[in-house]
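Trainee: Sequence and predicted model, in that order:
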Amino acid sequence: MPELPEVETVMRGLRQRLQGRMLLRAVARRPDMRWPLPPGLAATLTGARVTSFRRRAKYILMRLDNGWSVLLHLGMSGRMLAEPVGRNAITLHEHLELETDDGWRVGFVDPRRFGSVDLIETEREDRHRLLAGLGPEPLDESFSTAVLAAALAGKKTPIKAALLDQKVVAGLGNIYVCEALFRAAISPQRLAYTVPGARTKRLVPAIKQTLTEAITAGGSSLRDYVQTNGELGYFQHAFNVYGREGRPCPGCPGIASGGAPADPSCSGIRRIVQSGRSSFYCPRTQR
């Protein structure tokens, strides 16, 4: 599933293509995706001008000049693709199409239909059932060591599970939690309530740096994800631990640079399953 960096990258692509443009045409090609599409969706979009965009957690909000916002969630396999009108035929599994006054079309393509589209009054965005109760944005200045420490206090779940809790921090997913915990030298199995203190001071900047670098790289393309121009993301080439079971971590003290074990007791990056998800970490450096 696309995580925060992928959603941010898609949002920026949509903003570049759609902000300030009038939507001359909107077509919903099916009545539902994960949930039923809102009544009057196409009519609300047609003739409206896009004023701005916002990302909240893993959701994209496209604001219109008629007082409505369109909430977009990519789900498991969703993509937003932009191209000039008339360049190509309708893409397979394209469920929503937007056409702009400057000759571009944007399609929401989702083969598995786990994505969703909804309408919200712009002034009520944060009260939507999918957004209400979300935790702080990890890239906001307000997300600080003190804020995270307070959220983790008393939690007896593993820190990996705590960081995936959208009420603790919004938008983090499995890949980037694994990568941030490695940078902070914290085991994904460590109980969350033991992290506040020196570990939290390492973890907050590690989260911010990981996400910022991933956004700069256009996100990570592992399966279905592409940017709005069809290009892949490239952060998967910079993974330190995710998907690297048995391989040395960067600067590994236990495995020589050529890959041969310098210490027979070091087995490299380990993979475990936590709450049904794979966690990758270095047991020598993450405690």
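Mentor: Done, it's in.

Trainee: CA only for contacts and neighbour counts going forward, please
Mentor: Noted.

Trainee: the helices in the stretch 51-200 of the chain, which residues?
Mentor: Ranges of helices in the stretch 51-200 of the chain, per DSSP state H, counting those that start in this stretch, are 145-152, 159-164, 174-183, 198-216.

Trainee: The first one vs helix 198-216, what angle?
Mentor: Counting by axes from the mean of the first three to the mean of the last three C-alpha atoms, to 10 degrees, helix 145-152 lies at 110 degrees to helix 198-216.

Trainee: So what touches helix 145-152?
Mentor: 162, 168-169, 192-193, 195-197, 200-201, 204 (C-alpha atoms under 8 Å, 6 or more residues apart in numbering).

Trainee: of all the helices of the stretch 51-200 of the chain, which gets the most neighbours per residue?
Mentor: Burial of the helices of the stretch 51-200 of the chain is given as mean neighbour count (mean count of other C-alpha atoms under 10 Å); helix 174-183 ranks first at a mean of 23.

Trainee: Please name the residues that touch Ala214.
Mentor: Going by C-alpha under 8 Å, 6+ apart, Ala214 touches 5, 220, 235.

Trainee: could those go into TSV alongside distance to Leu92?
Mentor: TSV is the format used below for the contacts of Ala214 (distance: C-alpha to C-alpha, whole Å):
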residue	distance to Leu92
Pro5	25
Ser220	23
Phe235	27
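
Trainee: Most neighbours of all the residues you listed, which one?
Mentor: Of all those, Pro5 has the most neighbours under the rule other C-alpha atoms under 10 Å, reaching 28 neighbours.

Trainee: so that one, which of the three states?
Mentor: Put simply, Pro5 is helix when judged by DSSP: H, G, I helix; E, B strand; the rest coil.

Trainee: repeat for the one 10 residues further on
Mentor: On the three-state scheme (three-state DSSP), Arg15 is labelled helix.

Trainee: From Gly20, how far off is the closest residue to it other than its chain neighbours?
Mentor: Closest residue to Arg15 apart from its sequence neighbours, by C-alpha to C-alpha, 6 or more residues apart in numbering: Phe53 at 6.1 Å. Distance, Phe53 to Gly20, by C-alpha to C-alpha, to the nearest Å: 10 Å.

Trainee: between these two, which one's more packed in?
Mentor: Neighbour count, other C-alpha under 10 Å: between Phe53 and Gly20, Phe53 has more, with 19 against 16.

Trainee: Tell me, how many residues neighbour Arg112?
Mentor: Arg112 has 13 nearby residues by other C-alpha under 10 Å.

Trainee: how about it, what does it touch?
Mentor: By C-alpha under 8 Å, 6+ apart, the neighbours of Arg112 are 76-78.

Trainee: Select from those residues the one having the most neighbours.
Mentor: Gly78 (25 neighbours).

Trainee: One more to weigh against that first structure:
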Amino acid sequence: MPELPEVETVCRALDKLVARKTVQKVHILRDKIRTTIPPALKKLLPGYKIKDVERRAKYILINLTRAKSPSLTLIAHLGMSGQFAVAGGQKPRLREKHDHFMLDFTDGTQLVYNDPRRFGLIEYAPTEQLGMHKLFKDTGPEPLEKTLTAKNFYARLQKSRAPIKSVLLDQKVIAGVGNIYASEALFLACLHPQMSAAKITPAKAAELLAAIRLVLKAAIKSGGSTLRNYKSADGITGLFQHRFKAYDREGTPCPLKNCKGEIQKIVIAGRSTFFCPQHQKKSC
């Protein structure tokens, strides 16, 4: 499932490709994905212009405006296999089996959402009410925003005795971090993934937050990670999978200098977790 870096990469590509385009027609080709695509979009969106595309947690937010009308935001989640593509104009595209949703623009291009496994989501909300939408009202702070301080992050960790790996995946604690980047950040911060979040010291919490930010920024710069079929809206695959230090490297030597450990795999709360027991100790 795409995590923060992949979704951020898609948002940046979409913003370059579709911002300032005006919706002419909406096609709901197959409405059954995770939830039913709202049929009201067919009458609601024509005439709206895409202002910009941004991210919140693991969601894509397509902000739309129209004169004398309230601003709207199209909310999308890629699920396990969802992809956006821009077609038409100089890039004609035949309709594919798993196309679910399409916007025709007045310039002759289209924005297509394709999702073979149908775990994705498309909804909408008035932009002014987005913060109170059911998908976001309980969502934690963005890890890359300066408003999330080490002190605040530490306070959030203190509220749970669950393994730190599980806590990092809790979107109410911190937004956008997923399985891959939780393992990578814990590796860099020298924290055992099974360590209780409540036992982490203020200093270690600050170190972990710095590691999360370092990993996420590096992954965004690399276009995210492509493990199966992920690619951005411009068709480019991610490269960060070539820089993994722990994730999906079971049985390989620890890449940390002077560490003689070996990457191991365990399962925490049903999720595969990779770490080096040599330097990621529960007491560190």
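Mentor: Right, received. Where do you want to start? Fair warning: this is a prediction, and the values are worked out from it, not measured in the lab.

Trainee: Just the TM-score for the two chains, thanks.
Mentor: The TM-score (TM-score structural alignment, normalised by the length of the second structure) is 0.93; 276 aligned residues with a C-alpha RMSD of 1.4 Å.

Trainee: Stretch 38-58 of the first structure: which residues count as buried?
Mentor: Buried positions in stretch 38-58 of the first structure, judged by neighbour count with 16 or more other C-alpha atoms under 10 Å: 41-42, 44-58.

Trainee: typo on my end, stretch 236-248 of the second structure
Mentor: Under the neighbour-count criterion of 16+ other C-alpha under 10 Å, stretch 236-248 of the second structure has 237-241, 244-248 buried.

Trainee: so that stretch aligns onto which residues of the first structure?
Mentor: Counting by TM-score structural alignment, stretch 236-248 of the second structure pairs with residues 231-243 of the first structure.

Trainee: Outside of the matching stretch itself, list whatever touches it.
Mentor: For stretch 231-243 of the first structure, the external contacting residues (C-alpha under 8 Å, 6+ apart) are 6, 175, 178-179, 182, 213-214, 217-222, 225-227, 249-250, 269, 279-282.

Trainee: Walking through the stretch 101-250 of the second structure, point out its strands one by one.
Mentor: For the stretch 101-250 of the second structure, the strands defined by DSSP state E, counting those that start in this stretch occupy 109-114, 121-126.

Trainee: in the superposition, what's the average offset of the last one relative to the first structure?
Mentor: After superposition onto the first structure, strand 121-126 of the second structure sits on average 0.7 Å from its aligned residues (mean C-alpha distance after the TM-score superposition for the first structure).

Trainee: how about that strand, which residues of the first structure does it hit?
Mentor: So strand 121-126 of the second structure sits over residues 116-121 in the first structure, by TM-score structural alignment.

Trainee: same question, stretch 141-153 of the second structure
Mentor: So stretch 141-153 of the second structure sits over residues 136-148 in the first structure, by TM-score structural alignment.

Trainee: now do stretch 79-86 of the second structure
Mentor: Aligned using TM-score structural alignment, stretch 79-86 of the second structure spans residues 75-82 in the first structure.

Trainee: Now do the end-to-end distance for the matching stretch.
Mentor: Stretch 75-82 of the first structure has an end-to-end distance of 18 Å (C-alpha to C-alpha).

Trainee: who touches it?
Mentor: By C-alpha under 8 Å, 6+ apart, the surrounding residues in contact with stretch 75-82 of the first structure are 1-2, 10, 14, 17, 104-116, 224-230.

Trainee: What distance do you get for Lys245 of the second structure to Gly131 of the second structure?
Mentor: 35 Å.

Trainee: oh, I was asking about Ala205 of the second structure
Mentor: For Ala205 of the second structure, the distance to Gly131 of the second structure - C-alpha to C-alpha - is 27 Å.

Trainee: SS state for the closest residue to Gln227 of the first structure other than its chain neighbours?
Mentor: Among residues not flanking Gln227 of the first structure along the chain, Val10 sits closest, at 5.7 Å (C-alpha to C-alpha, 6+ apart). The three-state label given to Val10 of the first structure by three-state DSSP is helix.

Trainee: Do I have it right that Val10 of the first structure meets Asn229?
Mentor: No - Val10 of the first structure is beyond contact range of Asn229, at 9.2 Å (criterion: C-alpha atoms under 8 Å).

Trainee: Neighbour count: the two, which is higher?
Mentor: Neighbour totals were compared for Val10 of the first structure and Asn229, and Val10 leads with 27 against 14 (other C-alpha under 10 Å).

Trainee: how about Ala162 of the second structure, what does it touch?
Mentor: Counting by C-alpha under 8 Å, 6+ apart, Ala162 of the second structure makes contact with 195-198.

Trainee: Which residue in the first structure aligns with it?
Mentor: Per TM-score structural alignment, Ala162 of the second structure is aligned with Thr157.

Trainee: Likewise for Phe275 of the second structure?
Mentor: Here Phe275 of the second structure is matched to Tyr281 in the first structure, going by TM-score structural alignment.

Trainee: how deep is its match tucked in, by neighbour count?
Mentor: 30.

Trainee: Wait, it touches Cys178, no?
Mentor: Yes - assessed by C-alpha under 8 Å, Tyr281 of the first structure is found in contact with Cys178 at 6.9 Å.

Trainee: Common neighbours of those two, please.
Mentor: With C-alpha under 8 Å, 6+ apart as the test, Tyr281 of the first structure and Cys178 both reach 188, 241-242.

Trainee: and those as TSV, adding distance to Pro84 of the first structure?
Mentor: Shown next, in TSV, are those (distance: C-alpha to C-alpha, whole Å):
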residue	distance to Pro84 of the first structure
Pro188	45
Val241	39
Tyr242	37
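
Trainee: now Asn88 of the first structure: how far from Val106 of the first structure?
Mentor: 12 Å.

Trainee: Out of those two, name the residue with the larger neighbour count.
Mentor: Neighbours were counted for Asn88 of the first structure and for Val106 using other C-alpha under 10 Å; Val106 has more, 22 against 8.
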